[in-house]
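In: Dropping the sequence and predicted coords here.
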Amino acid sequence: MLRTVLTTLAACWLAFGAAAQSLQDVLQDNAAAIAKPSRSTVDAVIADLAASGLPGVPDFLVAWRDKGVWQRDADGLFFYAAASGDDVALRDVDTGDDLGSEPKAGYTEIRPNAGVRRVIGTALVQFLLSDPDTARRRDAVESLARRPEPDQLEPLRASITVESDPALLARKTDLERQLTARFDPDPQARIAAIESLSGNLSVEARAVLNQILSTREAVAREVPADTNLASTLDPGTDISVEDAYQRLVDADLAPTTITRDARDAALVANIDAGRIAGIDVATLDTEEGRAGAYARLAEAGNADPFVPEEDRAAAAEAHTFYVAYDEADAAVTDAARASMREISTRLAFNQFADISLDALSLASIYFLAAIGLAITFGVMGVINMAHGEFIMMGAYTGYVIQQIIPDYTISIIVALPVAFAVTFGAGVALERLVIRWLYHRPLETLLATFGISIALQQLAKNVFGTQARPLTSPGWLDGAWVLNDVVSISYIRIAIFFLALIFLGLILFILRRTRLGLEVRAVTQNPGMAASMGINPDRINMLTFGLGSGIAGIAGVAIGLYAKVTSEMGGDYIVQSFMTVVVGGVGNVWGTLAGASLIGFTQKGIEWFNPSNTLAAQTYMILFVILFIQFRPKGIVALKGRAAGD
């Protein structure tokens, strides 16, 4: 009956015409059923409310369901009310106007039970599907999606015909296809709906198809003729003989049994004066003898029955173990299987695309973090363990700029050149004060820069504290670019990717089209010959180190937009930066790009096999790099390098 009521309810509610009677009049016509509602009376009340077409009906259903309706004892009128101490605050059910407070003693709270509230809640969804308020319609659709019922299909279809919001219309249409696939009484309509879901990658669509393809396992002498068979199970191959026999026992198709060890233990427990059930223990040295003695115990009721393994296997072979679909119509399940195969294919393709986007994003981050190191390491041969701290300095510079300039868009635009200037200056200072005295002494350089990195971390802790500081992205970078339920990427990562492309082009321009770039390449390939041509290698080393440090500062601003900004953040990228440089090829921009791509895609590929443990993925990544450099020690794109100058 509920389905008829709800269908009538939705159809009537679409009219929204003016009604001659008030909501209070309708309630008084059903006063007894409202005051003491039950599952047997609530349907009739809802039908009358639906037929009234009054706009206040949804509000009353909400209040009725939530125990917010009270009845005045004197005249039986209903009110919206909320108890407050000994009084009750009243509102008119037709207008919603505040009627003041009166003593609670003169009113009775209407308290429907849980079953009635469920019926009211289901009916309320049908009302709200065609509510004039778009937000309430949207909430009703999502509520229906969470708990779909067969009775909701027709009202949903009726609401689609009058839906004016394009996005909500698409959502309703999609949901209607899902409900049709599950609940429509016409098999052909279900098949058509199932086929329409074959291109839908949403979790909801897959859940609908999985529900249609739900199965149960059963056993019988022969599979019943009306069974929608999914597959058969072979004892000894698909299931063990012990499991198969237990299923026979559970289905009352075979007697219970115990294991051979339990049988022998029971024989030992029943030894009495050297005999078991009247049989001399000395004669029980064969399997047949033990089986016969135990059979006597079982016949006497002193032990559970024992069925030998060969008899169990024979019983299992005599029956058919099968998996059957809960859905009776084979054509429906065939269509669902075909749609699931199509979805699985598309899902695999989209998962690959999603992983590729993630890998591309990770590669761009690694490229930004490593390109400065690639320049300094390639030109100067300096192992700068403080490179990660220059990234940290850039991130903190962005944070300070945002404290001065509250507009996040402008602050980020300002922060990029300021971070470059700050870290460029810090890099030049580091090169002039420390590194210039340690050229050609790699071990001392490594130790010195490692100590400086620790000092810079402690300095950051003293200035900014140990808590992570927010580097907030502009509002237009909030959210993500969503292609479907599988493929998405945040706008921040897209921005970092384009920033990496910009820097790739800028660095290539500097190295290939400017005098500084020409001198850097000359010093990189042969510092002695460059010096003889009037180039000052000492000055180039200083500027190159400053350039690499400045780029690290800009990378820090970009990375800080999505990662935590702390004094230790540089340590999260120094290892990846060195791996990127070594794998790509020291001192080569294209090599750094190749190395970042290889490491980014490889790491995401490893994470795909074990997505819950990114630390393990990074560990495997390091092992991969170690193996890689065994076979290609100069990296993917190796320079001829300083060999000519050595």
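Out: Great, that's in hand.

In: going forward, measure contacts between C-alpha atoms and count neighbours the same way
Out: Fine.

In: Burial check on residue 140, number of neighbours?
Out: 21 (other C-alpha atoms under 10 Å).

In: nearest spatial neighbour of it, skipping sequence neighbours?
Out: residue 125 (5.2 Å; C-alpha to C-alpha, 6 or more residues apart in numbering).

In: residues contacting that neighbour?
Out: Each residue near residue 125 by C-alpha atoms under 8 Å, 6 or more residues apart in numbering is listed here: 140, 141, 143, 144.

In: structure B:
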Amino acid sequence: MRLIAAALFAALLLFMPHLGHAQGQTVTQILSENRALVEKASRTTIGPVIEALASSGDPQAAIVLAAWAEKGLGIRKADGVFFLIEVEGNGYKLMSLEGQAAGNAPKAEIVELKPNAGVRGLIATALVQFQLSDPDQLKREAALVSIARDPSAEHLTPLRASIEGETDPAILAQKTRLERLLTLRFDPDSAARVAAIESFSGDLGLDLRAAINPLLVTTRTAIPAQMQANGNIAAEIRPGRDISVEDAYAILSAQGLAPARLTRAELKSALAANIVDGKVAGIPVAELNTPAARDRAYSALEAAGSVPAAATDDEVAAAVAAHRFLDTYAEADSAVTSAATGLLKGIEVKLGAMQTADLVLDALSLASIYFLAAIGLAITFGVMRVINMAHGEFIMMGAYTGYVVQLFVPNYTVSLILALPLAFAVTFAAGVLMERLVIRHLYKRPLETLLATFGISIALQQMAKNIFGTQARPLTSPAWLDGALTFNDVVSISYIRIAIFVLALVFLLFFLWLMRRTRLGLEVRAVTQNPSMAASMGINPDRINMLTFGLGSGIAGIAGVAIGLFAKVTSELGSDYIVQSFMTVVVGGVGNIWGTLAGALMIGTLQKGIEWFNPSNTLAAQTYMILFIILFIQFRPRGIIALKGRAAGD
């Protein structure tokens, strides 16, 4: 071994002068002097040559390295001269390393260099320094992406060197951030690493967490109890509390500090195989009726060499008690791991707050959808006391109206502007027609109303299938509704959800204005409170009921356009929201718009909260939500905001 080491050291001394002069050498000189290494390049030997090429200062270095990686570098067998080669016909088109045309040569005269994956990886790393300062902005951005995807210590120096000359502000910011991420992982100066970690205080970036986590990776090991622990210790693990004794012994066995565990089946088999004259290791078989006795017998056989070494229960307990179990950081610098731990704890706290904020946004978004779907039902069911099971189909009709408009108006913004009032008109007319033909004959007969509207619901779904088919139809949102409003890597909300939230707020204000500031609203409230008294004051209750039902249906149509922008437009679209709409109205308080809003907020928050605990099963979340609402109604049957006055007793 000493002779081998001496030979390797001598070879290194012979090779070092060549590398020492690389800074002033051309690419041609470096390759010529190291021809043998280049011809039989491997990852373990070619590194110094590639580094010499990259640091030579020769303008052709990047071109030659790139050609080498792509099998575009060759050697002429006759004189060992290197060329840039390109396949042409049955031979190669040659070009000197300085970029001059050098004619053609048959394939038999050229040795094509074919670097393996390891060598190509070294070349790619060396090329980064050229790409980081390339005049082409796209190449600089691609180099940064490449470094971020597979960071290494070799990238740090060229990245730092490229920062000073960077002119693009956006790329400069990316380089600066990436430099800090590489510094905290690879810089040899502990203080620089700690400073880089502390500079990210309050940052929640995924790239930061990806850079921090490798610093805090631990390995669980065991050492004799009397031995002083070495390395950067994260924690001491106590068997029986932090881990089981069996798991602790498995660590000992894996490290070769103890023999393999003896299973009960192996113990029984070994004892049975060593019965001699009714005894096992001198112990009568009749006395082997306890675990302790069987363990003693096996230990005696083990001492005699009759069975392989293995640990009995007593030996396991003794071996575990004789060792300490430690979680040791892979990162040796304790100052770095302390700073990384503190930063990660701060990130986790802020991340929890951001996740809560994101959950709240999701809950508000869902609540606005439920409110928009339920506001029409709040009018027909809450004000008129009509159980309209076809309310979901008015939502579906509104969505299909938007789809039809887009067939004739390809501009999505214009088509959306046209679809909203048209959907209101279509569903308003359908609602009025339904009220005149069916509902008006069934007032104060809730069971018959429920059955009739349920039948209408099925009929409308079938009509939609006959007209539009069973395939989902696209209702495309305008380009300005694409994407999401992103606050950071955790908190974001799509622009469509924001638009629906705004639309729900607009309808809330519209409903309040309609009911409190218009004659129609006054008459609706009068008919709701006391139809007979309203009729005696000159109000036509039939007309008011017709307009109210039509208004509720029209609002459902507008809700359908909004919901169709992110949901599948099918004949079953409305059935996905009818249950939530009824729950929203009932839980909030029948006949009160503020109650509908409160019910939507409660159901949306409850559903998102349950989904957060069980994100893989949304059906279970809806089931638990319904059970909770059933219990809620038992304690508060009139809802969150109960209606007061005469109507409350109806």
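Out: Everything's here; your move. The structure displayed is predicted, hence computed values, not measured ones.

In: picking up where we left off before, quick check: strands, which of the contacts of residue 125 of the first structure are part of them?
Out: Using DSSP state E, the subset of these located in strands is empty.

In: What lines up with residue 478 of the first structure in the second structure?
Out: Taking TM-score structural alignment, residue 478 of the first structure has residue 482 as its aligned residue in the second structure.

In: how deep is that match tucked in, by neighbour count?
Out: Residue 482 of the second structure has 12 neighbours, counted by other C-alpha under 10 Å.

In: can you check residue 249 of the second structure too?
Out: By other C-alpha under 10 Å, the residues close to residue 249 of the second structure number 27.

In: now swap in residue 144 of the second structure and tell me
Out: Neighbours of residue 144 of the second structure (other C-alpha under 10 Å): 21.

In: Which position in the first structure pairs with it?
Out: Using TM-score structural alignment, the equivalent of residue 144 of the second structure in the first structure is residue 141.

In: From one end of stretch 190-202 of the first structure to the other, what's the distance?
Out: Start-to-end span of stretch 190-202 of the first structure (C-alpha to C-alpha, to the nearest Å) is 18 Å.

In: Work out the gap between it and the centre of the chain.
Out: Distance of stretch 190-202 of the first structure from its chain centroid, counting by C-alpha atoms, centre = their mean, to the nearest Å, is 23 Å.

In: What span of the second structure is it aligned with?
Out: Under TM-score structural alignment, stretch 190-202 of the first structure corresponds to residues 193-205 of the second structure.

In: sorry, back to before: identify the residues contacting the match of residue 144 of the second structure.
Out: Shown in contact with residue 141 of the first structure (C-alpha under 8 Å, 6+ apart): 125, 129, 171, 172.

In: if you set the cut-off to 7 Å instead, what comes out?
Out: When contacts are counted by C-alpha atoms under 7 Å, 6 or more residues apart in numbering, residue 141 of the first structure touches 129, 172.

In: now it: how far from residue 521 of the first structure?
Out: 64 Å.

In: Pull out the buried residues from the match of stretch 190-202 of the first structure.
Out: Under the neighbour-count criterion of 16 or more other C-alpha atoms under 10 Å, stretch 193-205 of the second structure has 193, 194, 196, 197, 200, 203, 204 buried.

In: go on, stretch 275-290 of the first structure?
Out: Buried residues in stretch 275-290 of the first structure (16+ other C-alpha under 10 Å): 275, 276, 277, 279, 281, 284, 289, 290.

In: Could you single out the nearest of those to residue 257 of the first structure?
Out: Nearest to residue 257 of the first structure out of these is residue 290 (C-alpha to C-alpha; 15.3 Å).
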